[in-house]
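Trainee: A predicted structure for the sequence below; I have some questions about it.
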Amino acid sequence: MRTVPETGPETTIEAVPDLPVVRLVREFAAPPEQVYRAHVDPELVKQWMGPRSVDMDIDVWDLRTGGEYRYTALRDGKAIAHFYGSVHRVWENRKIVQTFGFEEMPEAVSLDTLELEDLGDGRTRLVATSVVDSIEARDAMLASGMETGVVEGYAALDELLERLA
């Protein structure tokens, strides 16, 4: 387990021992309804997801049961990565189950579950679990630079949630 230092709340990124699983845990000073909305509304997603040096161009963002998404990561206006997935099940304000694919590495598809736990007092714990097909794929995922995108993205999400309050 690795707890990533940042100026706000801690982000925990852990490889589950002996399983091809990565788990992220982060708390937010906002109720689950706001954290959920920030994940399903494409105009909000573009404001926080990924590293600060990257913008998003969203082709499709339909986060409902049976939906799909596809977007391109841009740096200085140039496409650097393409992501896509299918949304398997959504429990509004509580849970999203989806696949996550990366066109540049088509073998690296994960099954992701995002859970939002109401901590009371306007706070939410987010737990994101990604299951990949091997320990090697899990380790490659952790080594890919995802930490920067997660930590910077969640810091931007904190800022967005504060503006929405």
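Mentor: Structure's in. What do you need?
Trainee: okay, CA-based contacts and neighbour counts for the rest of this
Mentor: OK.
Trainee: contacts for the longest strand anywhere in the chain, please.
Mentor: Using DSSP state E to define each element, the chain has its longest strand at strand 78-91. Outside strand 78-91, the residues that touch it by C-alpha atoms under 8 Å, 6 or more residues apart in numbering are 63-74, 96-104.
Trainee: buried subset of the residues you listed?
Mentor: Among the contacts of strand 78-91, those classed as buried by 16 or more other C-alpha atoms under 10 Å are 63-65, 67-74, 96-102.
Trainee: which residue ranges of the chain form strands?
Mentor: Here the chain has its strands, by DSSP E, at 2-4, 11-15, 21-28, 55-61, 68-75, 78-91, 95-102, 110-120, 123-131.
Trainee: included below, for side-by-side comparison, is a second structure:
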Amino acid sequence: MTVELETRGDREIVLRRDFRAPRHLVYAAWTVPDLLKRWYGADGWQLVECAVDLRVGGAWRFVSVGPGGARMVQSGVYTHLAPPSRLECTEIFDEQSYPGETLVAHHFTEAAGVTTATTTLRFATPFGRDTVLGYPMRRGLGEGYRRLDALLLERTP
């Protein structure tokens, strides 16, 4: 399965991907640190620190280590939770090359045992959105999502 990417207006990116698993398992994979550490990130990157305070107003922080010891730190605050259908937060990277926080909304819908994860990224500026579109986002997400597929297969009865 591939990651679908669409732009909306001048500040949004929408990503969609189907998973052959119930949505409560997909939601858990996005919110449970031990599960996140098993799939999150592009090939060659490992989530080495994962803090999740899963409540509205609670903070999250991910530290990933990649090729050559490169580090990537991202963090934010949860703004809306409706398990297992909706998860919203802010996001900022420690070494971000564009201004402002990004608003991230994950929506999970299920039909016939397939969960569609739709993620909407709303950037503070058009420059932020355009900067991220220049990254190999679809490839990196696809690599992590393949690991998520394997994880979900282990957990699906």
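Mentor: Looks like it came in fine. Quick caveat: nothing in here was measured; it's all calculated off a predicted structure.
Trainee: how close are the two chains, by TM-score?
Mentor: Once superposed, the chains reach a TM-score of 0.92 (TM-score structural alignment, normalised by the length of structure 2), with 155 aligned residues with a C-alpha RMSD of 1.6 Å.
Trainee: that older thread, and of the strands of structure 1, who's closest to residue 160 of structure 1?
Mentor: Of all the strands of structure 1, it is strand 21-28 that lies closest to residue 160 of structure 1, at 11.0 Å by C-alpha to C-alpha.
Trainee: between that closest one and strand 11-15, how many degrees?
Mentor: Interaxial angle, strand 21-28 of structure 1 versus strand 11-15 (axes from the mean of the first three to the mean of the last three C-alpha atoms, to 10 degrees): 170 degrees.
Trainee: now strand 21-28 of structure 1, how far from the centre of its chain.
Mentor: Averaging C-alpha positions (C-alpha atoms, centre = their mean, to the nearest Å) puts strand 21-28 of structure 1 9 Å from its chain's average.
Trainee: so it matches what in structure 2?
Mentor: Aligning strand 21-28 of structure 1 against structure 2 (TM-score structural alignment) gives residues 12-19.
Trainee: so what touches that stretch?
Mentor: Here stretch 12-19 of structure 2 has contacts from 1-8, 26, 114-123, 129, 149, using C-alpha under 8 Å, 6+ apart.
Trainee: comparing that stretch with structure 1, how large is the average distance?
Mentor: When structure 1 is overlaid, stretch 12-19 of structure 2 sits 0.4 Å from its aligned residues on average, using mean C-alpha distance after the TM-score superposition for structure 1.
Trainee: what angle separates the biggest helix by length in structure 2 from strand 4-8?
Mentor: Identified as the longest helix of structure 2 according to DSSP state H is helix 137-155. Inter-element angle recorded for helix 137-155 of structure 2 and strand 4-8: 130 degrees (by the same axes, to 10 degrees).
Trainee: what range in structure 1 matches helix 137-155 of structure 2?
Mentor: Mapping helix 137-155 of structure 2 onto structure 1 (TM-score structural alignment) gives residues 146-164.
Trainee: and the matching stretch, which residues are buried?
Mentor: Using 16+ other C-alpha under 10 Å as the burial criterion, the residues of stretch 146-164 of structure 1 that qualify are 147, 149-158, 160-161.
Trainee: got the contact list for the alignment partner in structure 2 of residue 38 of structure 1?
Mentor: With TM-score structural alignment as the criterion, the equivalent of residue 38 of structure 1 in structure 2 is residue 29. For residue 29 of structure 2, the contact set (C-alpha under 8 Å, 6+ apart) comprises 35, 36, 148.
Trainee: now those residues as a markdown table including distance to residue 73 of structure 2?
Mentor: Shown next, in a markdown table, are those (distance: C-alpha to C-alpha, whole Å):
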| residue | distance to residue 73 of structure 2 |
| --- | --- |
| 35 | 18 |
| 36 | 15 |
| 148 | 21 |
